[in-house]
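Asks: Need a 3D model of the sequence below.
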Amino acid sequence: MSDEVWLCDTTLRDGEQAPGVAFTYAEKEKIATCLASAGVTELEVGVPSAGPDELEAITKLVKLRLPTRMSTWNRAVPGDLEASFQTGVKAVGISIPVSDQHLQHKVNKSRAWVMEIMGECVSLAKKEGKYVSLGLEDASRADTDFLLEVAQEAELLGVDRIRFADTLGVLDPYGVYLRFSSIVQKVKIPFELHAHNDLGMATANAITAIRCGFKAVSVTVGGLGERAGNVPLEEVAVALKYILNRPAAFDIRRIKSVSSLVSMITRREIPRSKPIIGADVFTHTSSVHLDGIRKDIENYQSFPPESVSRKHKMVMGKYSGMKELNGLLKAEGVSMDEHQRLELLIRIRLLSSHKKTPLETSDILSMIKGSAKI
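Replies: Sure, this is the predicted structure:
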């Protein structure tokens, strides 16, 4: 089996379930085209049973013949699968609740029903020649012995991939290991983790799953999704390259353009400190850090920002020192005596604190010219 990790993007399905997010077909086409050209392994493009408009949009996406596998999300209901077949997708996801909580208090079904409906739906999809991903909803709260039983039956049925869903985002990395590692060792089907970020551990859980032998991770651009969202595509893609040294088809140089596109379409501003894609994540203002970077950039660089089409940025603020100011003045060809430089540094620190933002070179030059007042 190849060492490559599959990034299965669900921005157009689970991402669209984020409050206030709804994509037009034109927007879906732009996002799908951007992600496919960047190399995502699979695009989960929607839920055909949601209605005629959704079915038509998915059908049009399939006809684009983008260089990626397209899949749909379906309940374990034959009618859902029949709707998916109409779209022409080559892959279908079949979601079945497996925790006793969901079985008893959501669908009012038994564990025996899980095995029966799984067999019926998988057989139906396989007769149509579809790649089948079996999604086990609320797997993070299911009985582990039952999970193994379901996975082994899925293997006999010819399921192509099993998706364990941490539906409520309640797992931690060690919990991922305890719950799933033994199952992965006993079942030969590729496994995927679909993690939610309710406790802020989605990326860590995804990386742990990969270390445990999972082949795939469900991701969305920027972590878009229900409640606190899903595993962010950009975080996993960069971690694969620079932490795990594992190959993935996704071109991380495209992260900036993909995230900017989704941000614009959803009208959701990217938080400044958002890992990988936030405006401030490669910005340095502390005199200690700036001095360390000048001596050797590896002192404060976890990975090169150029690899994700970004650059380091030096700005001045409350914790900037005279060395940084002297460097800036020299680069701009500005001559000032020691008293003037000290006075300017004090003003820079005060203005930065007042504005609640670091100062760009243009701000400081304006101060020198007397156009900036505190």
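
Asks: From now on I want contacts and neighbour counts done on CA atoms only, so please keep to that.
Replies: OK.

Asks: can you pull out the helices in the stretch 1-150 of the chain?
Replies: For the stretch 1-150 of the chain, the helices defined by DSSP state H, counting those that start in this stretch cover 25-38, 52-63, 78-87, 100-105, 111-127, 144-157.

Asks: Another for comparison:
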Amino acid sequence: MRDSDAFQNRPVSMNPKNNLLEIEEHMYILDDVEKPNVFRNMFPYSEIPKIPFNDRIVPHNMPKDIWITDTTFRDGQQSRAPYTTEQIVKIYDYLHELGGPNGMIRASEFFLYSKKDRDAVYKCMERGYKFPEVTSWIRASKEDFKLVKEIGMKETGILVSCSDYHIFLKLKMTRRQAMDHYLSVIRDCLEEGISPRCHLEDITRADIYGYVVPFCLELMKLMKEYQIPIKVRACDTMGYGVNYPGAVIPRSVQGIIYAIHTHAGVPHELIEWHGHNDFYKAVSNSTTAWLYGCSGVNTSLFGIGERTGNTPLEAMVFEYAQLKGDLNGMNTRVITELAEYYEKEIGYQIPPRTPFVGKNFNVTRAGIHADGLLKNEEIYNIFDTEKFLNRPVLCAISNTSGLAGIAHWLNTYYKLKGDKQVQKNSELVAEIKKWVDEEYAGGRVTVLTDDEIVACVNRICLEKNLKIGE
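Replies: Next up, the predicted model:
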């Protein structure tokens, strides 16, 4: 039958979302090419990647329910020294508390390859938490699948690389061979009653309609056959995704999500976005995925992950709140506890200007800003950071701080409350002010660091037999 005849015979159906009659314009079948399509026009390796546009716009389509998933113990462990079993369990406890009673952090994925990893999985499962659900990650290998069966996981991620870079150049397969191989492992999972989560690695360099959509259509057929959910994780492995309206796929995040949901028929709640930060777009791309039909956004704590890292979990907590207007039960103060645990117990140094968790993220240093902050902290603080993060706004000390500014710094830095607070007319404040004036009289032009001030405070307290908060 000719294409024109096939088009004329396709059924007309009502779209319940916009109440318009529609005809499916295309039949998406696997394009089993002989040579890899590496989109050399967009990704000329000897040049900076290009972002072309065709001005094809897709509509916003944010699901009613959106959530966060975690890869701290999988992708997050690929770029740092492995966590101990005890550290994994402690962080998992924190994630449970942060996600709140509504399970806003739905799942966390684990490696299964070492005894340490498996011990951590068992200990976390013993906690009995509904959320985050303990899930695994394996390669598309029948040997790896044996590990999932032995532990008794309800869900596992499976690496199903989808770009021709991976299919042809790494796996040395054709698209048909790769698809058949992946589907056989996925069918093995389903036969055991295990829900597969398909990680479409390198989707932002993949042939979306020649491979990704046909593959996802096959997944939906298997889901219907076995009546077991099959999740699709769109993995922006190299951070090439962009959120610009009208950008060309496979770089368009919204274009990818639209294709997976609308043309492959994957339900919102089974689509997940996994982003990397190679081009500083991990957070904006993740939010875009939510806005255009993806329920789950995969993250890691503090963005720790392969190369430039993943989407930071804490960032998406506050993206959610801004989009939905509330936190849906998330306990954001746990974010500060996690940051302190990483620095004190794990020895990981968070860059001081990192939003929400860095030592200086809400510290005002400019003299004119400090003046405004002392009058009303809303002027230079993003929100009530003391309420949501147990991090009161801090005003750095400079030659313009004055006695009040120094007293404010001491009370905030040392978390002094009520009658424990240092007053601006105290001997300690006067001595610090004397030292500050001497520093700037000697030609200093930069603000004083916390370490310098703490050292000064310790020296004065020792010399004058003073104690902070008394």
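
Asks: hmm, back to that, out of the helices of the stretch 1-150 of the first structure, the one nearest residue 342 of the first structure is which?
Replies: For residue 342 of the first structure, the closest of the helices of the stretch 1-150 of the first structure is helix 25-38, at 49.0 Å, according to C-alpha to C-alpha.

Asks: which residue is nearest the centroid of the first structure?
Replies: In the first structure, the residue lying closest to the centroid (C-alpha atoms, centre = their mean) is residue 232, at 1.5 Å.

Asks: and that one, how far is that from residue 9 of the first structure?
Replies: 9 Å (C-alpha to C-alpha, to the nearest Å).

Asks: tell me, what's touching the two both at once?
Replies: 219-221 (C-alpha atoms under 8 Å, 6 or more residues apart in numbering).

Asks: Just the ones in strands from the residues you listed, please.
Replies: Judged by DSSP state E, those include residue 219 as members of strands.

Asks: from the shared contacts of residue 232 and residue 9 of the first structure, which is closest to residue 124 of the first structure?
Replies: Out of those, the member with the shortest distance to residue 124 of the first structure (by C-alpha to C-alpha) is residue 219, at 27.2 Å.

Asks: What residues does the residue mapped onto the closest one from the second structure make contact with?
Replies: Mapped onto the second structure by TM-score structural alignment, residue 219 of the first structure lines up with residue 299. With contacts defined as C-alpha under 8 Å, 6+ apart, the neighbours of residue 299 of the second structure are 68-72, 274-275, 310-313, 316.

Asks: So for residue 261 of the first structure, which of the helices of the stretch 1-150 of the first structure sits nearest?
Replies: helix 25-38 (7.3 Å).

Asks: Give the aligned range of the closest one in the second structure.
Replies: Under the criterion TM-score structural alignment, helix 25-38 of the first structure matches residues 85-98.

Asks: what's in contact with the helix or strand that residue 174 of the first structure is a member of?
Replies: Following DSSP states H and E, one finds residue 174 of the first structure within helix 173-186. The contact list for helix 173-186 of the first structure (C-alpha under 8 Å, 6+ apart) reads 140, 144, 147-148, 151, 191, 201, 204-205, 208-209, 212-214.

Asks: Narrow those residues to those that are buried.
Replies: Using 16 or more other C-alpha atoms under 10 Å as the burial test, the contacts of helix 173-186 of the first structure include 140, 144, 147-148, 151, 191, 201, 204-205, 208-209, 212-214 as buried.

Asks: and the counterpart of residue 336 of the second structure in the first structure, how many neighbours?
Replies: Counting by TM-score structural alignment, residue 336 of the second structure corresponds to residue 256 in the first structure. Residues within reach of residue 256 of the first structure, counting by other C-alpha atoms under 10 Å, total 16.
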